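S.K.: Sharing a sequence plus its predicted fold:
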Amino acid sequence: MTKTITPGGITRRHMLAWTGGTALALLFSQAILAAEPITLDQFMTLSGKLLDRDGASLVGDYGQSYRDALVADGQDAALAQLISGTADKTLENRIITGWYSGVHQTADGEAVVTYTDALMWEALDFTKPMGWCGGETGYWSQVPEGEA
């Protein structure tokens, strides 16, 4: 025998299910909405871990730009998960690429954060940024100090 609910005749079971479901929905939506974006210090620590270096050795202004670009792209929840230990190779590569190239993605395309301080110049220690003077004319013909 099925019970038909008539207007004004809601059963106690239906009322409990409705209020319980509503309470859970409100609870979880508040937790999601209350999640704060990661701080700059957290991002710098994460960046240091991904780059296998001390996060304090990285320039904070650049980190702020990279973090803000990721948050603006809707990656704040993914960043929080990455900090908590969840692997996300795509996001990890995006962070590493930003630090090495000195560029991050925006809604309008690429934006340069730094050129001469990009980490690629540390990795490419045999060269220098274009337009960056290495010394007096002919400096390149002399053996660098400490490498004689």
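M.R.: Noted; the coordinates are in hand. Values in this document were obtained by computation on a predicted structure and should not be read as measured data.
S.K.: From here on, just use CA atoms for contacts and neighbour counts.
M.R.: Noted.
S.K.: For residue 113, grab the count of nearby residues.
M.R.: The number of residues packed near residue 113 is 20, by other CA atoms under 10 Å.
S.K.: Which of the helices or strands spans residue 45?
M.R.: Residue 45 belongs to helix 40-51 when assigned by DSSP states H and E.
S.K.: buried set for that helix?
M.R.: By 16 or more other CA atoms under 10 Å, the buried positions in helix 40-51 come out as 40, 42, 43, 44, 45, 46, 47, 48, 51.
S.K.: just so I have it, where are all the helices in the chain?
M.R.: 12-34, 40-51, 60-72, 76-83, 89-101, 120-123 (DSSP state H).
S.K.: what does the fourth one rub up against?
M.R.: The contact list for helix 76-83 (CA atoms under 8 Å, 6 or more residues apart in numbering) reads 37, 38, 42, 46, 70, 87, 88, 91.
S.K.: put this beside the first:
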Amino acid sequence: MQMRAKDRDVSRRKLLIGCALGALTPCIADRPGLAETSDLADFLRLSAELTGRMRLPVDSARIYLQSLGLDRGALSRMDPLQDKDSERLARRIVADWYSGQTVDSGRVICVDYTGALMWNAMGFARPGGVPGEAASWALAPTKE
């Protein structure tokens, strides 16, 4: 069967669509990447429930999640009220968010010192080295 010249011609639009689809194929076929996204969403949801904070930074969440070294899908099976291992993990997640630090491969890593939830929880303190009212003790008192 012989193709006509018209059928063999590729329009610029068809070529661009083919290139775009070819470039997207690895993204679509990347199932582990989709699982990581799902795990990150589960981690952010669980973190929001545990800390009571809704807008937690995604970059920090990624680091905290990675430091936990969990199997894929483990967070969706967690039940801190029924399971001691889940309770221990929940305490670790809260500690990470409030301290701004985590432990990875036996080392303490500072993830977000100034964004740690403990500063807002205390209300009266600010991270050291950050200007604000926390350093006001160094100033002479004013007479009112």
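M.R.: That came in fine, so what should we check first? If you're wondering where the values come from, they're calculated on a predicted model, not measured in any experiment.
S.K.: re the thing from before, the helix holding residue 45 of the first structure vs helix 60-72, what angle?
M.R.: 90 degrees (axes from the mean of the first three to the mean of the last three CA atoms, to 10 degrees).
S.K.: in the superposed pair, what's the mean gap between helix 40-51 of the first structure and the second structure?
M.R.: When the second structure is overlaid, helix 40-51 of the first structure sits 0.8 Å from its aligned residues on average, using mean CA distance after the TM-score superposition for the first structure.
S.K.: Which residue range of the second structure does that helix align onto?
M.R.: Helix 40-51 of the first structure lines up with residues 40-51 of the second structure when matched by TM-score structural alignment.
S.K.: one step back: just the contacts of helix 76-83 of the first structure now: which is nearest residue 141 of the first structure?
M.R.: residue 46 (40.6 Å; CA to CA).
S.K.: how far away is the closest one from residue 95 of the first structure?
M.R.: Counting by CA to CA, to the nearest Å, the separation of residue 46 of the first structure from residue 95 of the first structure is 9 Å.
S.K.: Equivalent analysis for residue 82 of the first structure, please.
M.R.: For residue 82 of the first structure, the distance to residue 95 of the first structure - CA to CA - is 11 Å.
S.K.: what lines up against residue 128 of the second structure once you look at the first structure?
M.R.: So residue 128 of the second structure corresponds to residue 130, using TM-score structural alignment.
S.K.: want to throw the buried residues of helix 40-51 of the first structure into JSON lines with distance to residue 24 of the first structure?
M.R.: Shown next, in JSON lines, are those (distance: CA to CA, whole Å):
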{"residue": "40", "distance to residue 24 of the first structure": "32"}
{"residue": "42", "distance to residue 24 of the first structure": "30"}
{"residue": "43", "distance to residue 24 of the first structure": "31"}
{"residue": "44", "distance to residue 24 of the first structure": "35"}
{"residue": "45", "distance to residue 24 of the first structure": "34"}
{"residue": "46", "distance to residue 24 of the first structure": "33"}
{"residue": "47", "distance to residue 24 of the first structure": "36"}
{"residue": "48", "distance to residue 24 of the first structure": "38"}
{"residue": "51", "distance to residue 24 of the first structure": "40"}
